[in-house]
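**Q** Predicted structure and sequence below. I'll ask about it afterward.
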Amino acid sequence: MQTKKIVNDGARAVEEMLQGVLAAHPRHIRAVEGSPRSIVSLNGPRPGKVGLVIGGGSGHEPTFLGFVGKGLADACAVGNVFASPPPDPIVECAKAVDGGAGILFAYGNYAGDVMNFDMAAEMLAMEDIEVRTVLSTDDVASAPPGEREKRRGVAGNFFVFKAGGAAADRMLPLDECERILRKANDQTYTVGVALAPCSLPQTRRPNFEIGPDEMEIGMGIHGEPGVERGPLRTADEIVDDIIDKIFAEMAPSRGDRVAVLVNSLGSTPLMELYIMNRRVAARLADRGVETHATWVGNYCTSLEMAGASITLHRLDGELQSMLDHPCDCAMFRAG
């Protein structure tokens, strides 16, 4: 059975979305002339500044293009739904924001993205533009602790990009921006739960199957398998399972500070997210962990997938300063 979507032509959904985004946010972003999949901040790039270029597949909005703006990402390369952008728009993003201080690529750890961003970096090196790459690997469920480099990047991108964008906006050199990005990624932990599938605009058919009374812990944002599937549980039980998995690896100590993200995968409403956040706050308080800041809502979605993810971002003075640094983006503002 086909799902219902408000689209004209599934094959043109990304192009028409971008036209709508640009019409809505003309004070924040523009498309590179001749490269409509290269979205650039109007106010971020400047001479002497490291250029932060992010990107990935569409369907996760506001990740990625919603985080383009002053104080966060300088540009975003846009791929098809759940697909990596090809090298050319990545290259055009980098050229558009090159301030002579080097370029940082930051994106989730997926094979297609790695291949195309690496190819873009090689193309830019031939034009004497230095590129460094940091992959986000926050998805606890996707690989064991000893193989963190194999993990997927999911909603924790939010905190990783935020730290890197702040470092670049403060005009720190490339080495320091890269270090802070890596540090932020190392202190970010996410686990998600899926209740129902999504469907691509081209096919309008569910991209995976799950029973009406089932849930899956650890499922990826493209429908990749999680770590366990079973009967649907209460909100508190789901949160406890997720927090237990994060705590087992993060091992927070009494007095630690964290930032929290309770993220909808698309169709899960704020009511349910805040019910989850109630339990997250209680678990952190019981552990003696201070919550410095909390975001609840749609930050890294999977089209209309039902479900949510919880991310904890452990802070020290430096990372807290980066988190609190002001930013003004198309779909996100802080400070």
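**A** Perfect, I can see it now.
**Q** Every contact and neighbour count from this point should use C-alpha atoms.
**A** Will do.
**Q** number of nearby residues for the nearest residue to Phe117 once chain neighbours are set aside?
**A** Leaving aside its sequence neighbours, Phe117 sits nearest to Pro87 (C-alpha to C-alpha, 6 or more residues apart in numbering; 6.1 Å). Using other C-alpha atoms under 10 Å, Pro87 is surrounded by 19 other residues.
**Q** surely Pro87 meets Asn116?
**A** Yes: taking C-alpha atoms under 8 Å as the definition, Pro87 is a contact partner of Asn116 at 5.0 Å.
**Q** any idea which element Ala163 lies in?
**A** Per DSSP states H and E, Ala163 falls inside helix 157-169.
**Q** Show me what that helix is packed against.
**A** For helix 157-169, the elements it packs on are strand 51-58, strand 103-108, helix 174-186, helix 317-324, judged by 3 or more C-alpha pairs under 8 Å, 6 or more residues apart in numbering; DSSP states H and E.
**Q** can we see that at 7 Å?
**A** helix 174-186, helix 317-324 (3 or more C-alpha pairs under 7 Å, 6 or more residues apart in numbering; DSSP states H and E).
**Q** one more structure, for comparison:
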Amino acid sequence: MKKLINDPADVVSQALLGMEVAHGDRLRVDHEHKVVFRKDAPRSGKVGLVSGGGSGHEPMHGGYVGLGMLDAACCGEVFTSPVPDQMLAATTGVDGGAGVLHIVKNYTGDVMNFEMAAELAADGDVQVRSVVVDDDVAVQDSLYTAGRRGVGTTVLLEKLVGAAAESGRSLDEVTELATRINGVGRSMGLALTSCTVPAAGKPTFELGDDEMELGIGIHGEPGRKRVPMTSAAEAAQLLVDPILTDLPYGTGDSVIAMVNGMGGTPLIELYIMYGEVQRLLEKAGITVARCLVGNYITSLEMAGCSVTLVKADDELVGLWDAPVNTPGLRWGV
């Protein structure tokens, strides 16, 4: 294992120290609970947005804390859910009197622990709502989930809902919007290599030089099937076709599209993939209103990529264009 770390047991805590000194103009860190807060949280009268999950998926979630996105993110150990105490600290720490929305990826530990934290917060008179993101079309159930996994739509949802909360929408309005976005978002990914969890010290799974895993999960969970290595054009089709048929998407639709790297794929390859995805969408009569290309929800150093589409209308495009200032996304400021 070759990694730029000190002690595997200290990876998350030391990364949070680095994050704090790098982005102290926008963030503050509760090191006891491993929670990244927006520096000005809580903001009176604003709905607080809290997300989180296991570390190793950076920039998600801590990198999306700031103006126009999250108010706090809970950081679990690598590929391990945060505990309810962390989530409770995040929830109470961002409550400005307008309530708090939990944005939860559909992994069993995350769902259970956020539910416990919401109950504890409610005992303290904090109004909490939750939306569970379950956008992965690859598999219905996995090693970590009951139902579909929560993957790339989480990033787009946090941006869109973050803009709505920033504009002063109520907890009911923000919750309804988050639920609607999850309903029109779909994702699928593939892996070219495994990744190595620092505490394990060895690859999570074995993948031959001439193979790729189609429909991989962000923790290295198995996908739909293992297939021979192929071209970018064919790989894009293997990802896009299941997404388009699942919602379904069709002629005349407009989407926000993301081609996301899993951590170990160079940007030059991601742009090749985006070109192929765009070509397939145009062929299907689908317009890309806005796009992202890069590493936004990763799996340590895994090579591979994922495609996410969110069906967009004028309202969502307007929310997408609203200012955002986080370590992971920034425009309009």
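**A** Received the coordinates, thanks. Values in this document were obtained by computation on a predicted structure and should not be read as measured data.
**Q** tm score of chain vs chain?
**A** Overlay of the two chains. TM-score (TM-score structural alignment, normalised by the length of the second structure): 0.96; 329 aligned residues with a C-alpha RMSD of 1.5 Å.
**Q** How much space separates Val227 of the second structure from Gly168 of the second structure?
**A** Distance, Val227 of the second structure to Gly168 of the second structure, using C-alpha to C-alpha, to the nearest Å: 48 Å.
**Q** Over to His31 of the second structure?
**A** Distance from His31 of the second structure to Gly168 of the second structure, by C-alpha to C-alpha: 29 Å.
**Q** which SSE is the residue mapped onto Ala248 of the first structure from the second structure in?
**A** For Ala248 of the first structure, the aligned position in the second structure is occupied by Thr245, per TM-score structural alignment. Using DSSP H and E, Thr245 of the second structure maps to helix 232-246.
**Q** distance from that helix to the first structure after superposition?
**A** Superposing on the first structure and averaging over aligned pairs (mean C-alpha distance after the TM-score superposition for the first structure), helix 232-246 of the second structure comes out at 0.7 Å.
**Q** Output the residue interval of the first structure matched by the helix or strand following that helix.
**A** With elements assigned by DSSP H and E, the helix or strand that comes after helix 232-246 of the second structure is strand 254-261. Under TM-score structural alignment, strand 254-261 of the second structure corresponds to residues 257-264 of the first structure.
**Q** average offset between the matching stretch and the second structure?
**A** Overlaying the second structure shows stretch 257-264 of the first structure at a mean distance of 0.7 Å from the equivalent residues (mean C-alpha distance after the TM-score superposition for the first structure).
**Q** next one: stretch 175-184 of the first structure
**A** Its matched residues in the second structure lie on average 0.5 Å from stretch 175-184 of the first structure after superposition (mean C-alpha distance after the TM-score superposition for the first structure).
**Q** so that stretch aligns onto which residues of the second structure?
**A** By TM-score structural alignment, stretch 175-184 of the first structure lines up with residues 172-181 in the second structure.
**Q** again with stretch 60-73 of the first structure
**A** Going by TM-score structural alignment, stretch 60-73 of the first structure sits over residues 57-70 in the second structure.
**Q** Need the winner for burial among the helices and strands packed on helix 157-169 of the first structure.
**A** Stretch with highest mean neighbour count among those: helix 174-186 (a mean of 20; mean count of other C-alpha atoms under 10 Å).
**Q** where along the first structure do the helices fall?
**A** Per DSSP state H, the first structure has helices spanning 13-24, 87-97, 111-125, 157-169, 174-186, 235-250, 270-287, 317-324. These are given in chain order.
**Q** check contacts around Arg46 of the first structure.
**A** Gly99 (C-alpha atoms under 7 Å, 6 or more residues apart in numbering).
**Q** Mind telling me what it corresponds to in the second structure?
**A** Here Arg46 of the first structure is matched to Arg43 in the second structure, going by TM-score structural alignment.
**Q** Nearest residue to the middle of the first structure?
**A** Asn157 (3.3 Å; C-alpha atoms, centre = their mean).
**Q** could you measure it against Glu15 of the first structure, distance?
**A** Taken as C-alpha to C-alpha, the span from Asn157 of the first structure to Glu15 of the first structure is 24 Å.
**Q** Also Ile54 of the first structure?
**A** 18 Å.
**Q** between the two, which one's more packed in?
**A** Set side by side, Ile54 of the first structure and Glu15 show more neighbours around Ile54, with 31 against 14, by other C-alpha under 10 Å.
**Q** Do I have it right that the more buried one meets Leu104?
**A** No: using C-alpha atoms under 7 Å, Ile54 of the first structure is not in contact with Leu104; the gap is 8.3 Å.
**Q** Please identify the buried residues of stretch 198-213 of the second structure?
**A** Buried residues in stretch 198-213 of the second structure, defined by neighbour count with 16 or more other C-alpha atoms under 10 Å: 198, 203, 211-213.
**Q** Val131 of the second structure: which of the residues you listed is nearest?
**A** Val131 of the second structure has its nearest neighbour among those in Glu213, at 28.8 Å by C-alpha to C-alpha.
**Q** excluding its backbone neighbours, what's nearest that closest one?
**A** According to C-alpha to C-alpha, 6+ apart, the nearest residue to Glu213 of the second structure is Arg226 (4.6 Å).
**Q** What's the match for that neighbour in the first structure?
**A** Checking TM-score structural alignment: Arg226 of the second structure goes with Arg229.
**Q** shouldn't that match be in contact with Met219?
**A** No: taking contacts as C-alpha under 7 Å, Arg229 of the first structure lies outside contact range of Met219: 9.3 Å.
**Q** who's more crowded, the two?
**A** Shown here are Arg229 of the first structure and Met219; by other C-alpha under 10 Å, Met219 has more neighbours (25 against 18).
**Q** The residue mapped onto the more buried one from the second structure - nearest residue in space that isn't next to it in sequence?
**A** Aligned counterpart of Met219 of the first structure in the second structure: Ile216 (TM-score structural alignment). For Ile216 of the second structure, ignoring the flanking residues on the chain, the nearest one in space by C-alpha to C-alpha, 6+ apart is Gly223 at 4.2 Å.
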